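K.L.:
structure of the sequence below:
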Amino acid sequence: LINQTFPTKQISVILAMEEKEDINVRNSKFETLNSKFGGNFNHFLTTVHKLKKGEISGKASNERFAAVWFKKRFIDEAKLNIDYFTVTSCDADHKYHPNHFACLTFKFLDNPKRFRMFWQPAVMFYNNIWELPAITRVPNTFGSIWNLSQLPRKDRLINAQNYSLSYKLLDEVDYWDADKIPEDWGIFFKAYYKVKGGLEVEPIYLPLHADAAQSTSFWKTIKVQYEQFKRWAWGASDDSWIIKNYLIDSEIPFWDKTTRLMHVISSHFLWPVNWFMITIGLTIPTLLNPAFGRTTLGYMVPKLSSLILTIALSFLIVLLFIDYVYRPKRTQKVSIWRIIISPFEFVLMPIAGFIFTALPGIDAHTRLMLGKYIEYKVTEKV
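P.N.:
Purely as a prediction, here's the structure:
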């Protein structure tokens, strides 16, 4: 943040903490950061959120408390104009491009629909990419490129992980819901239905580097990465509420809300089954009916599928090039040999896809179906 080309004296930083954290640890963190960086900003503040009845421990309840507190304590008491404030939801491990807030400010001031907009950068899990085992480096690489690829898709782009919006819009829709775990898609659709559509997510074409899940050992890293994907798959818990609002709303244009709903359904409902459809889907008809394999269709489908997958595989070269451009340069700890073999890590895609896509998706959706709700766990990032 202190390296922003935008004047940092116009940025207020809130270190939002939880009461359940040890008070000495909390105070030590804040005092260390404040003494080192506090003088660079307009405000460098901390909030301590105490979990109340009806709230769920997580980012949503914590952010809500901090945002409501700042509005009352600094905007309302000083009688400042809320129209000129933006809010950015940021994790502690996120590293901004130096021009991020300059770009955000320009887009905010230049857009006449500024109070009906979210802004989303390309979140890329590259801070510790060279320290990860290959099995988790593969999904984090693909996840980073996927986040980048979604930015031009305004019809389906939804804010996630790190995003900004006007304080006025956030206050208008009554902030994040403190009783939910999913907070990014949750605040988007809460605002979307509250203001009756017309809401968009505008891309910020700048990379934002984040830490991937990492623990102190190989197996612990596998576990924390799995838990992170399971929490993301838990976003399906919002789908019934989104569908309900879709059905009862009569003001949002039909195709606008339908396009949004279809994206939500395809993203969440297909999450646990995509891996199976791609890897073993074509063998199922033959297993169920061996005679099918002797028909013309049964003979041609595997060949056609093989051709399609081969063509799709050729685009892996494009992905490798994008990864090469954006991935941080190797440190001295990383050997040349590791650089040479890194493109071949993508042969782990089927295994990584099963462990970090299919399994956590099935896990989360089954728990949701049985009413065995998960608790928010902060992803370990050493």
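K.L.:
C-alpha from now on. contacts and neighbour counts both.
P.N.:
Fine.
K.L.:
burial count for the residue nearest to residue 196 when sequence neighbours are not counted?
P.N.:
Spatial nearest neighbour of residue 196, excluding adjacent residues (CA to CA, 6 or more residues apart in numbering): residue 252 at 5.4 Å. A count of neighbours around residue 252, defined by other CA atoms under 10 Å, yields 16.
K.L.:
what separation do you get for residue 252 and residue 184?
P.N.:
Distance, residue 252 to residue 184, using CA to CA, to the nearest Å: 21 Å.
K.L.:
what's the answer for residue 147, then?
P.N.:
14 Å.
K.L.:
check residue 305 too.
P.N.:
36 Å.
K.L.:
the two: who's more crowded?
P.N.:
residue 184 (19 against 13).
K.L.:
check contacts around that one.
P.N.:
By CA atoms under 8 Å, 6 or more residues apart in numbering, residue 184 lies in contact with 159-161.
K.L.:
following the longest helix seen in the chain in sequence, what is the next regular element?
P.N.:
Taking DSSP state H as the criterion, the chain has its longest helix at helix 296-314. Using DSSP states H and E, the next helix or strand after helix 296-314 towards the C-terminus is helix 316-326.
K.L.:
grab the nearest non-local neighbour of residue 225.
P.N.:
Nearest one to residue 225, counting by CA to CA, 6+ apart, is residue 213 at 5.3 Å.
K.L.:
the helices in the stretch 251-382 of the chain, which residues?
P.N.:
254-269, 274-279, 284-288, 296-314, 316-326, 336-341, 349-353, 359-370 (DSSP state H, counting those that start in this stretch).
K.L.:
got a list of contacts for the last one?
P.N.:
Among residues not part of helix 359-370, those counted as contacts by CA under 8 Å, 6+ apart are 226-227, 229-231, 233-234, 236-237, 271-272, 373-374.
K.L.:
sequence B follows; please return its structure for comparison with A:
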Amino acid sequence: MSCPDLEIPLGKRSKLYRFFEMLPALISYGMLILLVVLSVLSPFLAAIYLLLLVLTTFVKAIGISYRTLLGHRQLVRAEKIDWSARLDDLSQAAAGKSPEIKINKKDFEADVHQQTILSIEKGELQIIDPRDIYHAVLIAAYNESYEVLKPTVESVNNTTYPNERLIVYLAYEERGGEQMAETARRLRDEYAGVFCDYRIIQHPKDLPDEIPGKGPNITYAGYDLKQWCDNKKIEYNQVIVTTLDSDNRPYSTYFDYVAYKYAVTPNRERLSYQPVALYFGNIWDAPAPMRVLATGNSFWTIIGSMRPHALRNFAAHSQPLSALVSMDFWSKRSIVEDGHQYWRSYFYFKGDYSVMPIHVPVYQDAVLSDTFKATLISQFKQLRRWGYGASDIPYVAVRLFTRQRTAPFWETLARFIRLIDNHVSLATMSILVAFGAWVPLLTNPEASRNISAHALPLIVSHIQQVAVIGIFITILLMLKMLPPRPERYKRSRTVFMVLQWFLMPVTSICYSSAASMAAQTHLLLGKYLEKFDVTDKATLSSRAKTKAKKDALKKARRKSKL
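P.N.:
Modelled structure (predicted):
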């Protein structure tokens, strides 16, 4: 299959492309402005408009709560499975031997596994022998410290997948400086001989036709992986590539689980495999606003795992090397290379592509910088980068409404509408739910005489009170999923883990909504975000050093004044 042009444009865009770049911001700002206009012209229509939006959000919240509970249950069940043993069952069945399956029918997908073995034995299902499957793990780094990267590499080492079939890459940036290069070499020396191969690849800076970011970095490493496989005479379809950020720690059975699904799925090349991202790695150390956002983002990925039709690539994910080679790996022009990879794959395979949920986690860290102020800023930049996924809207639109279309129209249109809805809702609904009920009363003196407008704040308040049940569900699940409290913290820290949820309205508006609006505004004005803002990854030791420097500086200033 020849590779079509899958890249987003750099420089000047066509008029059609610019229109769809502006569209999400126009809709988001338009929804807010429309409430004000209706409040001035007709408080009754404003009340109807807001209630429709609030009730729609309320119905979605019910679905979110249900899927959160169901997704958590699936997560717990999948974590208990010995996926390595199931891979052995596949290998025996493929070799013509009848495996002795010791399985509880109540186990996760037990009936599916038994039926799979039966299909292999009957010759109805052709699989790849799991013993022939390699995992290539690309760890992307910029300037992270040894203390951040070492646990990530060690977590890969501690998985249950055989190390002789793990190929580990540390893909780091030349822009990260000599200290980063020294850290890479140190880790290479430590892990020499531990895996099938451990390679360090430095991505040169200022290469043509690419932006500074993760996508170009891991693509550069991908080229080396392709050459490595050629030299070793390993077929591309025998290799599954997993991308990890520098602070990612895959669950112990993650690679076995992915290999199992890859081996038994007929259209394996046209799938990617998406774990659940849990931002609990340093959750006890992060400030309260970041803990709220990290927990919310974690549950968002749990919910996504229960909606396979709407699931997209996000953060750490896996994809066959054969597919990556065919489509020239990842985008070198997008700062959201993970989500954008879904659309690249979707259009490359002409719509015959989907994302398979993997119901075990890849643990990640909440945003944490060396100072509280820097943490607040870094968190906003991270969410703005995620919100810049709205840049996929024009990318999809020109491949839907023009002769470039290669995927089925109606199916792609449904995905396109869902894409717009997700970005617009994230930018606007928190603001509308929080303040919308008061707009008619504040903008139109006649609104106080209108029964519907006058009662609107009370009605919305009642709906919000019912919706609080969803927050209670989130709190209970969070407390069950939290890692053990470090000894350096008192029990009172657990109490603050509950009280922090009073910050949710603030974080929803000042971070989730504001960051999304900022990203869409950049697209509206044509001020493109073409530089990857690397999220700070501080450690307790780096924070202590920063604090010591600040204290020493303050002390020196006091002495100079005497």
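K.L.:
can you pull the TM-score for these?
P.N.:
Here the TM-score for the pair of chains, by TM-score structural alignment, normalised by the length of structure 1, is 0.95; 380 aligned residues with a CA RMSD of 1.7 Å.
K.L.:
quick check: PyMOL command selecting the buried ones in the contacts of helix 359-370 of structure 1.
P.N.:
To isolate the buried members of the contacts of helix 359-370 of structure 1 in PyMOL, using 16 or more other CA atoms under 10 Å:
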select buried, resi 226+227+229+230+231+233+234+236+237+271+272
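K.L.:
what lines up with the residue nearest to residue 225 of structure 1 in structure 2?
P.N.:
Alignment note (TM-score structural alignment): residue 213 of structure 1 maps to residue 367 of structure 2.
K.L.:
before we move on, back to that, so which of the contacts of residue 184 of structure 1 is surrounded by the most neighbours?
P.N.:
Result: residue 159 is most packed of the contacts of residue 184 of structure 1 (other CA under 10 Å), 24 neighbours.
K.L.:
which residues does that one contact?
P.N.:
118-120, 184-185, 188, 201.
K.L.:
ok, and the closest non-adjacent residue to the aligned residue in structure 2 for it?
P.N.:
Counting by TM-score structural alignment, residue 159 of structure 1 lines up with residue 313 in structure 2. Residue nearest to residue 313 of structure 2 in three dimensions, not counting chain neighbours: residue 339, with 5.0 Å by CA to CA, 6+ apart.
K.L.:
tell me the counterpart of that neighbour in structure 1.
P.N.:
Residue 339 of structure 2 maps onto residue 185 in structure 1, by TM-score structural alignment.
K.L.:
for its match, the count of nearby residues, please.
P.N.:
16.
K.L.:
again with residue 91 of structure 1
P.N.:
13.
K.L.:
repeat that for residue 162 of structure 2.
P.N.:
17.
K.L.:
ok, back up a step: so which of the helices of the stretch 251-382 of structure 1 is the most surrounded?
P.N.:
helix 359-370 (a mean of 18; mean count of other CA atoms under 10 Å).
K.L.:
who touches the equivalent of residue 200 of structure 2 over in structure 1 in this structure?
P.N.:
Alignment note (TM-score structural alignment): residue 200 of structure 2 maps to residue 46 of structure 1. Counting by CA under 8 Å, 6+ apart, residue 46 of structure 1 touches 14-17, 30.
K.L.:
can I get the buried part of those as one PyMOL selection?
P.N.:
In PyMOL, this line selects whichever of the contacts of residue 46 of structure 1 come out buried by 16+ other CA under 10 Å:
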select buried, resi 15+16+17+30
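K.L.:
would CSV of the contacts of residue 46 of structure 1 with secondary structure and distance to residue 7 of structure 1 be doable?
P.N.:
Shown next, in CSV, are the contacts of residue 46 of structure 1 (DSSP: H, G, I helix; E, B strand; the rest coil; distance: CA to CA, whole Å):
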residue, secondary structure, distance to residue 7 of structure 1
14, strand, 17
15, strand, 20
16, strand, 22
17, strand, 26
30, helix, 22
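K.L.:
and the helix or strand harbouring residue 557 of structure 2, what's buried?
P.N.:
Per DSSP H and E: residue 557 of structure 2 is located in helix 540-561. Within helix 540-561 of structure 2, the residues scored as buried using 16+ other CA under 10 Å are 542-543.
K.L.:
show me what that helix is in contact with.
P.N.:
369-371.
K.L.:
ok, back up a step: now the residue nearest to residue 313 of structure 2: which helix or strand?
P.N.:
helix 337-348.
K.L.:
that helix vs structure 1, average distance?
P.N.:
When structure 1 is superposed, helix 337-348 of structure 2 averages 0.9 Å from its matched positions, counting by mean CA distance after the TM-score superposition for structure 1.
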